[in-house]
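*Asks:* Model the following, please.
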Amino acid sequence: MMNRIIVVLFTLLYLQTALAREVCYGDLECFDNSASCHSLRFPPDSPAAVNTQFFLYTRSNQAQNDYHLLDRTDDEKLRSSLFDGQLKTKFIIHGYTDTIFSDYFQAIKDSLLNKEDMNVIMVDWNDGAVGGYNYLCRQNTRVVGREIAMLARALNRVHGAVYGDMHLIGHSLGAHTAGYAGAFQAGFGRITGNH
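*Replies:* A predicted model of the protein is given here:
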């Protein structure tokens, strides 16, 4: 009997989630599931659940644990960071089940900073990119993409950073994330994705 109740409850929860037409998350606006690529009808998790974090590295703070954590909603924190609006900016976005603290992404960051003086923002959304359910992680790329776009807007407003000097680099689902950022905020200089 208890097993049947649990099955019914999970079925109802699934149907409520699966049939959700739209969810809204404050300044990130609303997400619907009308596109064919969202055919399973799962809405993305909330920004709090995805827990996107932006780690700023420059030549002055290149070591892995010497980052500045950027907050797209806190202009004062952005002003006091090492971000330089006169330099190019690279956003590095990991994919499914990954993290920006892996050797692979740290090597990319180091190569970029060794080549040129720039801002490198490592986008970590590991909480939204893990789990056995890849379909939900795919939906979460939309939330992260919009958060990247909103950070870019804040950097433009606070530091005068130019969208054309911003390059989004995504790996795997991070490539999709970069595409969603570009769809929400036009004008990025370059978007690169790899698998």
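*Asks:* Could you use CA atoms for every contact and neighbour count after this?
*Replies:* Noted.
*Asks:* what's the neighbour count on Phe10?
*Replies:* Neighbours of Phe10 under the rule other CA atoms under 10 Å: 12.
*Asks:* how much space between it and Gln139?
*Replies:* 20 Å (CA to CA, to the nearest Å).
*Asks:* Just say helix, strand or coil for Tyr180.
*Replies:* Using DSSP: H, G, I helix; E, B strand; the rest coil, the three-state assignment for Tyr180 comes out as helix.
*Asks:* how about it, what does it touch?
*Replies:* 141-142, 145-146 (CA atoms under 8 Å, 6 or more residues apart in numbering).
*Asks:* Could you list which of those residues belong to helices?
*Replies:* 141-142, 145-146 (DSSP state H).
*Asks:* Could you single out the nearest of these to Arg72?
*Replies:* Arg146 (11.1 Å; CA to CA).
*Asks:* The closest one contacts Ala178, doesn't it?
*Replies:* No - the pair Arg146 / Ala178 is not scored as a contact, 9.2 Å apart, by CA atoms under 8 Å.
*Asks:* between these two, which one's more packed in?
*Replies:* Using other CA under 10 Å, the more surrounded residue of Arg146 and Ala178 is Ala178, with 30 against 24.
*Asks:* hang on, the earlier thing: now for the contacts of Tyr180: which two are most distant?
*Replies:* Spatial extent of the contacts of Tyr180 (CA to CA) is set by the pair Thr141 and Arg146 at 8.6 Å.
*Asks:* just the strands in this protein please.
*Replies:* For the chain, applying DSSP state E gives strands covering 22-24, 30-32, 53-57, 68-70, 89-93, 119-124, 166-171, 190-194.
*Asks:* Take the ones you listed and lay them out in TSV including distance to Leu155 and mean neighbour count.
*Replies:* What follows is those, written out as TSV (distance: least, CA to CA, whole Å; neighbours: other CA atoms under 10 Å):
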stretch	distance to Leu155	mean neighbour count
strand 22-24	24	14
strand 30-32	23	14
strand 53-57	12	23
strand 68-70	10	19
strand 89-93	10	26
strand 119-124	11	25
strand 166-171	11	22
strand 190-194	17	15
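*Asks:* now the ones you listed as CSV including distance to Pro47?
*Replies:* Compiled in CSV, those are given as follows (distance: least, CA to CA, whole Å):
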stretch, distance to Pro47
strand 22-24, 10
strand 30-32, 12
strand 53-57, 10
strand 68-70, 15
strand 89-93, 16
strand 119-124, 12
strand 166-171, 19
strand 190-194, 23
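*Asks:* For the comparison step, fold the sequence that follows:
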Amino acid sequence: MILWHYVALLLLITVQIFKAQSCDEFTDLDLSHAIIGTTLKTRLLLYTRDNVTCGTLMSHTNLSAHPQFNLSRPTTFVIHGYRPTGSPPAWLQNIVMMLLARDDMNVIVVDWNHGAANVNYFKAVANTHKTADNLTAFIQKMQEQGASLGSIHMIGVSLGAHISGFVGANLNGLIGRITALDPAGPQFTGTPPEDHLDFKDAQFVDVLHTDIDALGFREPLGHIDFYANGGTDQPGCPKTIFSGGSYFKCDHQRSVFLYLNSLNRTCTSKVFPCSSYKDFLDGKCLDCDRFGAAGCPVFGYDVTRWRDVLLRLNQTKTYFTTNKVSPFCMTNYRVEVVIWNQDVHRGYITVKLHGNGEEAVATIDHKAAQFKRYTETKLFAQFDKDIQSVRKVSLKFSTGKVLMPKYKLRLLRIRLTHLERAERPLCRYDILLEENKEVTFRPIPCEESNF
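*Replies:* Just a heads-up that it's a prediction; the model follows:
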């Protein structure tokens, strides 16, 4: 009996080793390859729910050689960007697993690392069109064997976003969806639509911008464009060059991690259509009536719930803010303040929400707000977490002027309205705020006349 168990264990180990050996991996290159230069090869690695962690290298011409490739299922292509050191993207396995956890689909990782790993960025850019032509031919084979172009979703990162666009253009904009994660800016900015991703390249195009002042593309490209934190400096990313390589790539890479956050439903980021980030921060863009009963769209994988209305609107530019680390999404409130000081005061407000042992903080400091007697000042507060049941609220007023006399702000009323949950606003009346001193109170449901 002991011998039989031993034999069975050996067989199990042998099977596991065989399985491990039969998995195809993303090409792993190093800096020497990037310096010497490589010849473009496009490898397609297939993952399904039957082989979530074990890629299968696909034939470009004989699709029947892969029985697990079911053309009746939707297919998502994941396309990486520039790889100056040749290493595989750190996020690759996570996005594959999260996509397959969401839906029963074919996930194809497009490994063009042999064309993307080059210290000469211009060579990598030149290879984007060649990679797109290769993918176009493969998708045409899929179409010949019964696949619907409308069931294809391409997720492209940086240069991969433009590759997705070129493929879509080659197929007359008939593929179902392109998701572009911080499309590359250098060598694409200022070019005509046929030379970069464009909203006409697919039936639906959604684009995330996180580094528009450096590596990313600044202008809108999709049916909906998301500008996280204005599309520039991402919270938690290094501010100085002394942080090394992270200083250059952190903002750009954040696009992928924000998208992963939307895939695993850690939390939901509501976005607000607006003409500028300044107007968004000023709270001038909190009205989402144009989207009907569905309200404001959400960022990420699930934005397709708003697809029909977004297609009618043609191109929509939206903004949202994030935390420094996952979960990235923030919670939005409208804060309305009425004072009864005789003099006009300018300053900043910090709001804290307390409940169930947790605390959420919003500091409204992008510019000094103006508070005028009996005039409602509307502020946009973005909290680092969502407190489900607010028990207490803390307020602090500051002018930011160290050497000036301290002011007192006499609040006739403050009202806090949750922008994502349909619940009664919270109010408090007759509060005295001394500059730089925190005041804590219990809010009460607002009176009907204040709605």
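*Asks:* And the TM-score between these chains?
*Replies:* Once superposed, chain against chain, the TM-score is 0.69 (TM-score structural alignment, normalised by the length of the first structure); 143 aligned residues with a CA RMSD of 1.8 Å.
*Asks:* quick revisit: which one of the strands of the first structure lies closest to Phe184 of the first structure?
*Replies:* Short answer: strand 30-32, nearest of those by CA to CA, at 11.6 Å.
*Asks:* residues contacting the residue positioned nearest the centre of the first structure?
*Replies:* Geometric centre of the first structure, nearest residue: Val144, 3.1 Å, by CA atoms, centre = their mean. Listed by CA under 8 Å, 6+ apart, the contact set of Val144 of the first structure reads 47, 50, 52, 125, 177, 181.
*Asks:* Tell me which residue of the second structure lines up with it.
*Replies:* Matched by TM-score structural alignment, Val144 of the first structure corresponds to Thr131 in the second structure.
*Asks:* Check Ile108 of the first structure too.
*Replies:* Aligned partner of Ile108 of the first structure by TM-score structural alignment: Ile95.
*Asks:* correct me, but that match touches Asn261?
*Replies:* No - Ile95 of the second structure is not in contact with Asn261 according to CA under 8 Å; the separation is 10.0 Å.
*Asks:* In the first structure, what range does the host helix or strand of Val361 of the second structure match?
*Replies:* Assessed by DSSP states H and E, Val361 of the second structure sits inside strand 358-371. Per TM-score structural alignment, strand 358-371 of the second structure has no counterpart in the first structure.
*Asks:* Kindly report the same for stretch 381-395 of the second structure.
*Replies:* Per TM-score structural alignment, stretch 381-395 of the second structure has no counterpart in the first structure.
*Asks:* same thing with stretch 318-336 of the second structure?
*Replies:* Going by TM-score structural alignment, stretch 318-336 of the second structure sits over no part of the first structure.
*Asks:* From Gly182 of the first structure, how far off is the residue nearest to the centre of the first structure?
*Replies:* Relative to Gly182 of the first structure, and taking CA to CA, Val144 of the first structure is found at 12 Å.
*Asks:* With Arg157 of the first structure instead?
*Replies:* Arg157 of the first structure is 18 Å from Gly182 of the first structure, where distance means CA to CA.
*Asks:* So for those two, which sits in the more crowded spot?
*Replies:* Neighbours were counted for Arg157 of the first structure and for Gly182 using other CA under 10 Å; Gly182 has more, 20 against 13.
*Asks:* what does the more buried one align to in the second structure?
*Replies:* By TM-score structural alignment, Gly182 of the first structure lines up with Gly168.
*Asks:* Could you do Gly131 of the first structure as well?
*Replies:* Aligning on TM-score structural alignment places Gly131 of the first structure opposite Asn118 in the second structure.
*Asks:* isn't that match right next to Leu40, touching?
*Replies:* No - using CA under 8 Å, Asn118 of the second structure is not in contact with Leu40, being 10.5 Å away.
*Asks:* neighbour count winner among these two?
*Replies:* Comparing Asn118 of the second structure with Leu40 by other CA under 10 Å, the one with more neighbours is Asn118, at 25 against 17.
*Asks:* any idea how far the residue lying closest to that one once chain neighbours are set aside is from His114 of the second structure?
*Replies:* In space, Asn118 of the second structure comes closest to Ala34 once its chain neighbours are excluded; the distance is 3.9 Å by CA to CA, 6 or more residues apart in numbering. Relative to His114 of the second structure, Ala34 of the second structure is positioned 9 Å away (criterion: CA to CA).
*Asks:* The match of Ile108 of the first structure: neighbouring residues, count only.
*Replies:* The number of residues packed near Ile95 of the second structure is 21, by other CA under 10 Å.
*Asks:* measure the residue nearest to it when sequence neighbours are not counted to Ser158 of the second structure for me?
*Replies:* Nearest non-adjacent residue to Ile95 of the second structure, counting by CA to CA, 6+ apart: Leu260, 6.5 Å away. Taking CA to CA as the measure, Leu260 of the second structure falls 15 Å from Ser158 of the second structure.
*Asks:* which of these two has more neighbours?
*Replies:* Ser158 (25 against 20).
*Asks:* Tell me the spacing between that one and Ile95 of the second structure.
*Replies:* Computed as CA to CA, the Ser158 of the second structure to Ile95 of the second structure distance reads 16 Å.
*Asks:* sorry, back to before: can you list residues touching both of Val144 and Gly182 of the first structure?
*Replies:* With the criterion set as CA under 8 Å, 6+ apart, the contacts of Val144 of the first structure and Gly182 do not overlap.
*Asks:* residues near the nearest residue to Leu135 of the second structure once chain neighbours are set aside, how many?
*Replies:* Nearest residue to Leu135 of the second structure, sequence neighbours excluded (CA to CA, 6+ apart): Val167, at 6.8 Å. Using other CA under 10 Å, Val167 of the second structure is surrounded by 27 other residues.
*Asks:* Quick one: residues contacting Val167 of the second structure.
*Replies:* Val167 of the second structure makes contact with 132-133, 135-136, 201, according to CA under 8 Å, 6+ apart.
*Asks:* Next: Ile155 of the second structure.
*Replies:* Neighbour list for Ile155 of the second structure: 76-79, 161, 164, 178-181 [criterion: CA under 8 Å, 6+ apart].
*Asks:* Residue in the first structure paired with it?
*Replies:* Superposed on the first structure with TM-score structural alignment, Ile155 of the second structure falls opposite Ile169.
*Asks:* any idea how far Ser111 of the first structure is from Cys137 of the first structure?
*Replies:* 28 Å.
*Asks:* Between these two, which has more neighbouring residues?
*Replies:* More neighbours surround Cys137 than the other of Cys137 of the first structure and Ser111, with 25 against 11 (other CA under 10 Å).
*Asks:* Nearest spatial neighbour of that one, chain-adjacent residues omitted?
*Replies:* Ala129 is the one closest to Cys137 of the first structure (CA to CA, 6+ apart), at 5.1 Å.
*Asks:* Do I have it right that that neighbour meets Tyr96?
*Replies:* Yes - Ala129 of the first structure lies in contact with Tyr96 (CA under 8 Å); the separation is 5.0 Å.
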